[in-house]
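Trainee: got a sequence here, can you build the structure:
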Amino acid sequence: MADIKPPFTEETAQKKVKTAQDVWNTKESARVAQAYTPTCIWRVRDSFFTGTESIVAFLEAKWKREQSYRLRKELFAFGDDHIAVQFWYEFQDAQDGMRWKRCYGLEDWTFDETGKMRKRMMSGNDVMIGPEGNGEGRWFTNGVNVNDVPISEQHW
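Mentor: As a prediction, this is how the structure comes out:
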């Protein structure tokens, strides 16, 4: 992901977002962490932390809890060294009886001159999918390309 460097154009920002989506969907914590500077500042909901080791530890715990994780990211806005992303992901919550949930959210990314992210701010909200979290109405079912799922206001 670091080969796409600021200043961003619409085309390079779009490519950066989809590359990030694809890498996150591997659920390989160490691989994901390579996209960030060693001192990257993260905010995820109400958690704040800095640095590669913290990022890897956070992601390992995240994907242990969030089973069957599937993510979609879309470009929201961009500037010279900033990208804003809207995202949706679905998962089975291992801490909540394996109920299906979907997270809706926004991310604010800031990059250094090498193309690595130096700041990532995430806000998101989880909702259960289907009655009692049974998964009825999931978007990102097995075999579906997350990029092909039509997402509009009707789905919220």
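Trainee: CA atoms for contacts and neighbours, from now on please.
Mentor: Noted.
Trainee: how about stretch 107-124: buried residues?
Mentor: For stretch 107-124, the neighbour count (16 or more other C-alpha atoms under 10 Å) marks 107-112, 115-123 as buried.
Trainee: again but with stretch 17-34, I slipped
Mentor: Applying a neighbour-count criterion of 16+ other C-alpha under 10 Å, one finds 17-24, 27, 29, 32-34 buried in stretch 17-34.
Trainee: here's the other one to compare against:
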Amino acid sequence: MSEAPRLPLPPFTAETAAQKVRTAEDAWNGRDPQKVALAYSPDSRWRNRAEFLQGREEIAEFLTRKWSRELDYRLIKELWAFTGNRIAVRFAYEWRDEGGNWFRSYGNENWEFDEHGFMRLRIASINDLPIAEGDRLFHWPQGPRPQDHAGLSELGL
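Mentor: The predicted model follows:
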């Protein structure tokens, strides 16, 4: 592979797995589909809800569609478990549709990484909950979540 490795590399420790999760969260909150797609291996496979994707181009196209529909997107990920080259994550994100209706989407992801630190497999299960705007919990400015903002456990999610 001619690309520089995506640190940290497997096998993961508690510290490096948590670092990988936060790096992914920050990238997704940046909402740059091309940049986010570079964290995945060129032949990465995904299952996202009922969509099956393969490769960076399909991932970038998917993320472009996603963030054009899910407005004011804010995401928090939390490490659930890890071993070797695999990480399990739980997450929640808030967003609104074009009509101004707010949602909190909850889910779990299973990740598998290659030896260069690129994600080669992502399996995501996600459920959407309509919420009132006043029930939103993710209020930071667009971009990465501030370091001092509560995580999922602290928010009771």
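Trainee: give the aligned range of the lengthiest helix in the second structure in the first structure.
Mentor: The longest helix of the second structure (DSSP state H) is helix 14-30. Aligned by TM-score structural alignment, helix 14-30 of the second structure falls on residues 10-26 of the first structure.
Trainee: list the contacts of that stretch.
Mentor: Contacts of stretch 10-26 of the first structure with the rest of the structure, by C-alpha atoms under 8 Å, 6 or more residues apart in numbering, involve 1, 4, 31-32, 69-75, 78, 83, 85.
Trainee: and what of stretch 130-150 of the second structure?
Mentor: Outside stretch 130-150 of the second structure, the residues that reach it (C-alpha under 8 Å, 6+ apart) are 25-27, 29-31, 72-76, 94, 101-104, 155.
Trainee: same thing but at 6 Å, please
Mentor: Here stretch 130-150 of the second structure makes contact (C-alpha atoms under 6 Å, 6 or more residues apart in numbering) with 26, 29, 30, 102, 103.
Trainee: distance to residue 12 of the second structure for the residues you listed - can I get that in TSV?
Mentor: Converted to TSV, these look like this (distance: C-alpha to C-alpha, whole Å):
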residue	distance to residue 12 of the second structure
26	19
29	23
30	25
102	36
103	33
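Trainee: among the residues you listed, which two are most distant?
Mentor: Pairwise distances among the contacts of stretch 130-150 of the second structure were taken by C-alpha to C-alpha; the largest, 21.4 Å, belongs to 26 and 102.
Trainee: residue in the first structure paired with residue 134 of the second structure?
Mentor: Under TM-score structural alignment, residue 134 of the second structure pairs with residue 136 in the first structure.
Trainee: swap that for residue 95 of the second structure, please
Mentor: So, by TM-score structural alignment, residue 95 of the second structure is matched to residue 91.
Trainee: apart from its neighbours in sequence, what residue is nearest residue 108 of the first structure?
Mentor: Distances taken as C-alpha to C-alpha, 6 or more residues apart in numbering place residue 84 nearest to residue 108 of the first structure, at 4.7 Å, with adjacent residues excluded.
Trainee: repeat for residue 112 of the second structure
Mentor: residue 86 (4.5 Å).
Trainee: and the one you found, what pairs with it in the first structure?
Mentor: When the first structure is aligned by TM-score structural alignment, the residue opposite residue 86 of the second structure is residue 82.
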